[in-house]
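*Asks:* Fold the following for me, if possible:
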Amino acid sequence: MEIYQHFREEERPFIDQVLSMQEEVNIRYERKETDFLDPREIFIFTSLMGAQPDLIWDTFGGSEKSERKRAILAPEYEEIDQQDFSLTLLQASYPDKFITLEHRDVLGAFMSLGIKREKLGDLVVQDGTIQIIVAEEISDYIRMNFTSVKKTNVQFEEKSLTHLIASNETWKVNETTLSSLRLDVLVKEIYGISRKKAGMHIDAGHVKVNFRTVENPSFQLQEGDLLSVRGKGRSRLMEIRGMTKKEKFRVTISKLN
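*Replies:* Reported below is the predicted structural model:
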């Protein structure tokens, strides 16, 4: 199909999943809900829904600023409200005077339970509190089995989404031009290192794109891609705004401070 040419080869399974959902909703007139989507998947989903006049859709992950969100597709005559999304907010406390927990510690403990990343939304760890948004269908399992992080006992309890803590993460947004959309070029620009050093990080498996390790410096980035470099934090290619007269890409990028 012509639609595939706009996306990466490895993104075809997700595209097929969305197209299949569209077909099912059109045939059965029943709404469908996805697991949590990362920013790139949200971009793809939104792009694919642009030409579907007989369907309505929305995304939500607990708040308007959520990074990871679930999506609902429904026949055009229905309405989609935020309470329709199958989300549960779980919260636990830990003694931050005696132990330091980071996002990766809690995520690692979560993943060790054998649950797919797609069932987990945004995760906040700050001021002695852990909050995670999870798919409603695994909430009870999490509360029963997620009992420790770094040898610290934790007990999660369900909270209303109105108790969601605003993350203290801040993203610095920058508009710039790039000679290309290669991964090593983006890493060089965003993290302020040489292109050679960027390539070394990539070759060593220290760089992820949309939570997947990429070891190819010439990997082409696309709008909505989320990057992370071990020890240097996360960043995002937010928008590709066209080309300059000198044939450079005008882009908007952001980096987590």
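*Asks:* For the rest of this, base every contact and every neighbour count on C-alpha atoms.
*Replies:* OK.
*Asks:* Near residue 184, how many residues? Count them for me, please.
*Replies:* A count of nearby residues for residue 184, using other C-alpha atoms under 10 Å, gives 25.
*Asks:* helices and strands around whatever helix or strand it lives in, which ones?
*Replies:* Taking DSSP states H and E as the definition, one finds residue 184 inside helix 183-191. Counting contacts by 3 or more C-alpha pairs under 8 Å, 6 or more residues apart in numbering; DSSP states H and E, helix 183-191 is packed against helix 195-203, strand 249-256.
*Asks:* how about a cut-off of 7 Å?
*Replies:* Applying 3 or more C-alpha pairs under 7 Å, 6 or more residues apart in numbering; DSSP states H and E, one finds that helix 183-191 makes contact with helix 195-203.
*Asks:* Next, the angle helix 183-191 makes with the helix it packs on.
*Replies:* Helix 195-203 runs at 110 degrees relative to helix 183-191, counting by axes from the mean of the first three to the mean of the last three C-alpha atoms, to 10 degrees.
*Asks:* re the thing from before, between the helix holding residue 184 and strand 249-256, what angle do the directions make?
*Replies:* Orientation of helix 183-191 against strand 249-256 (the same axes, to 10 degrees) gives an angle of 60 degrees.
*Asks:* Please tell me how far helix 183-191 is from the chain's geometric centre.
*Replies:* If you compare the mean C-alpha spot of helix 183-191 with that of the full chain, they lie 20 Å apart, counting by C-alpha atoms, centre = their mean, to the nearest Å.
*Asks:* now stretch 135-155
*Replies:* Distance, stretch centre to chain centre, for stretch 135-155: 21 Å (C-alpha atoms, centre = their mean).
*Asks:* in that stretch, what counts as buried?
*Replies:* By neighbour count with 16 or more other C-alpha atoms under 10 Å, stretch 135-155 contains the buried residues 135, 139, 142, 143, 146, 147, 149, 154, 155.
*Asks:* please give me the structure for this one as well, since I'd like to look at both together:
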Amino acid sequence: MDKGALLDRLGAAGEERLALSRVLDRYEQSCRRGSGEATDFLTPQQRLRSQELLRLAGAGAGTYVCTGGYAEAERQVILFLPDWLEAEMAETISPIRCLRASFRAEKPLSHRDFLGSLMGMGVAREKVGDILVTAESADILVLDTVADFLLQSWESAGRTRLHLQEVERSCIHIPQASTEEVRDTVSSLRLDAVIAAGLRMSRGKAAELVSSGRVQVNWMECTKADKLLAEGDTVSARGFGKFRLAAVGGTTKKGRISVTLLRYV
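*Replies:* As a prediction, the model looks like this:
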């Protein structure tokens, strides 16, 4: 099946079609040259769609790995492996580098400050992975195609001066995610019922959010309020927040299901 037919089968259009086409180009290039090839950084949704596309293209599980520079990375690249390289050694040809931008603690900076500064320098978003901000520094995962430019040229974010250096990926500072534990019972594990508990709203309002296309389950848009969730699923509602279904417990005497949710704050 040719590239166009594969993209049509996946129902890809617009910007998504262009992004998926580039992924397929990298895969075909790797197969043709027998070389390691990497995509740009992909969002979780793009990554899942790309994996679906690669399955349709006949790419086996051992032909590529997904990596973002550290275990819990949200934005990741797909790294296509040459025949001679085992998956366990994929990081040896990874194009990801980590830059640490240090700043004075009395001038706190946010993720938005760093991303805005990078975009202002003309660095495309897909060349930048996760931006991990702590009290006095930020670790920024970038592709090697822009790393040296940033090391030489990136001096500030807004009015705050930065001290930039490259660090080993094994030394990345990962900030602790801020979450609130919510324990509740739900009538079922339907998406609308769990959203109502996780985001503290009526079930009717939750159903409206789902039908309006503002809800993602595991980074994929979902418009079916009756979708059944499973332990470990992550749900986000644009403009309302995000939570993870951390645990599903037993059933109460009234037939309701106990759940533990971790809501990101």
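*Asks:* May I have the TM-score of the superposed chains?
*Replies:* Superposed pair, TM-score by TM-score structural alignment, normalised by the length of structure 1: 0.69. Supporting alignment: 235 aligned residues with a C-alpha RMSD of 4.5 Å.
*Asks:* Tell me the one of the buried residues of stretch 135-155 of structure 1 nearest residue 191 of structure 1?
*Replies:* residue 149 (30.0 Å; C-alpha to C-alpha).
*Asks:* ok, average deviation of the longest helix belonging to structure 1 from structure 2?
*Replies:* Counting residues, the longest helix in structure 1 under DSSP state H turns out to be helix 12-28. Between helix 12-28 of structure 1 and its aligned stretch in structure 2, the superposed structures give an average distance of 2.6 Å (mean C-alpha distance after the TM-score superposition for structure 1).
*Asks:* So what touches that helix?
*Replies:* By C-alpha atoms under 7 Å, 6 or more residues apart in numbering, the list of residues contacting helix 12-28 of structure 1 from outside reads 4, 31, 32, 45, 74, 75.
*Asks:* Drop anything exposed from those residues.
*Replies:* Buried by 16+ other C-alpha under 10 Å: 31, 45, 74, 75, out of those.
*Asks:* Which pair of those spans the longest distance?
*Replies:* Longest distance between any two of those is 16.3 Å, between 45 and 75; criterion C-alpha to C-alpha.
*Asks:* Tell me the one of the buried ones among the contacts of helix 12-28 of structure 1 nearest residue 201 of structure 1?
*Replies:* residue 45 (30.4 Å).
*Asks:* Just give the closest residue to the residue nearest the centre of structure 1, not the sequence neighbours.
*Replies:* The centre of structure 1 sits closest to residue 38, judged by C-alpha atoms, centre = their mean, with a distance of 2.6 Å. Leaving aside its chain neighbours, residue 38 of structure 1 sits nearest to residue 68 (5.0 Å; criterion: C-alpha to C-alpha, 6 or more residues apart in numbering).
*Asks:* counterpart of that neighbour in structure 2?
*Replies:* Structural alignment places residue 68 of structure 1 opposite residue 75 in structure 2 (criterion: TM-score structural alignment).
*Asks:* residue ranges of the helices in structure 2, please?
*Replies:* Listed in chain order (using DSSP H), the helices of structure 2 are 3-10, 14-33, 44-56, 111-120, 144-153, 191-198, 203-211.
*Asks:* okay if I get those as TSV plus distance to residue 240 of structure 2?
*Replies:* Conversion of the helices of structure 2 to TSV gives the following (distance: least, C-alpha to C-alpha, whole Å):
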stretch	distance to residue 240 of structure 2
helix 3-10	29
helix 14-33	25
helix 44-56	19
helix 111-120	19
helix 144-153	34
helix 191-198	10
helix 203-211	10
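*Asks:* most packed of the ones you listed?
*Replies:* When neighbours are counted by mean count of other C-alpha atoms under 10 Å, the highest per-stretch mean among the helices of structure 2 falls to helix 191-198, a mean of 24.
*Asks:* ok, and what's touching that one?
*Replies:* Contacts with helix 191-198 of structure 2, where a contact means C-alpha under 7 Å, 6+ apart, come from 182, 184, 186-187, 202-203, 206-207, 225-229, 243, 261, 263.
*Asks:* which of the residues you listed tops the neighbour count?
*Replies:* Among these, where neighbours are counted by other C-alpha under 10 Å, the top count belongs to residue 261, at 25 neighbours.
*Asks:* can you tell me which residues contact it?
*Replies:* Applying C-alpha under 7 Å, 6+ apart to residue 261 of structure 2 gives the contacts 181, 182, 183, 198, 243, 244, 245, 246, 247.
*Asks:* how much space between the nearest residue to the fifth one once chain neighbours are set aside and residue 202 of structure 2?
*Replies:* Setting aside the residues directly before and after it, residue 243 of structure 2 is nearest to residue 263 in space (C-alpha to C-alpha, 6+ apart), at 4.1 Å. Taking C-alpha to C-alpha, to the nearest Å as the measure, residue 263 of structure 2 and residue 202 of structure 2 are separated by 17 Å.
*Asks:* what does residue 18 of structure 2 give?
*Replies:* 39 Å.
*Asks:* swap in residue 13 of structure 2?
*Replies:* If you go by C-alpha to C-alpha, the gap between residue 13 of structure 2 and residue 202 of structure 2 works out to 34 Å.
*Asks:* now do residue 146 of structure 2
*Replies:* According to C-alpha to C-alpha, residue 146 of structure 2 stands 47 Å off from residue 202 of structure 2.
*Asks:* aligned partner of residue 128 of structure 1 in structure 2?
*Replies:* When structure 2 is aligned by TM-score structural alignment, the residue opposite residue 128 of structure 1 is residue 136.
*Asks:* Run through the residues that contact residue 37 of structure 2.
*Replies:* Taking C-alpha under 7 Å, 6+ apart as the contact definition, residue 37 of structure 2 lies against 26, 30, 79, 80, 81.
*Asks:* which one is it nearest to, not counting chain neighbours?
*Replies:* Counting by C-alpha to C-alpha, 6+ apart, residue 37 of structure 2 lies nearest to residue 80, which is 5.1 Å off, once chain neighbours are set aside.
*Asks:* Aligned against structure 1, show me the partner of residue 264 of structure 2.
*Replies:* Matched across to structure 1, residue 264 of structure 2 falls on residue 256, judged by TM-score structural alignment.
*Asks:* so that match touches residue 168, yeah?
*Replies:* No - if you go by C-alpha atoms under 7 Å, residue 256 of structure 1 and residue 168 don't touch, sitting 10.6 Å apart.
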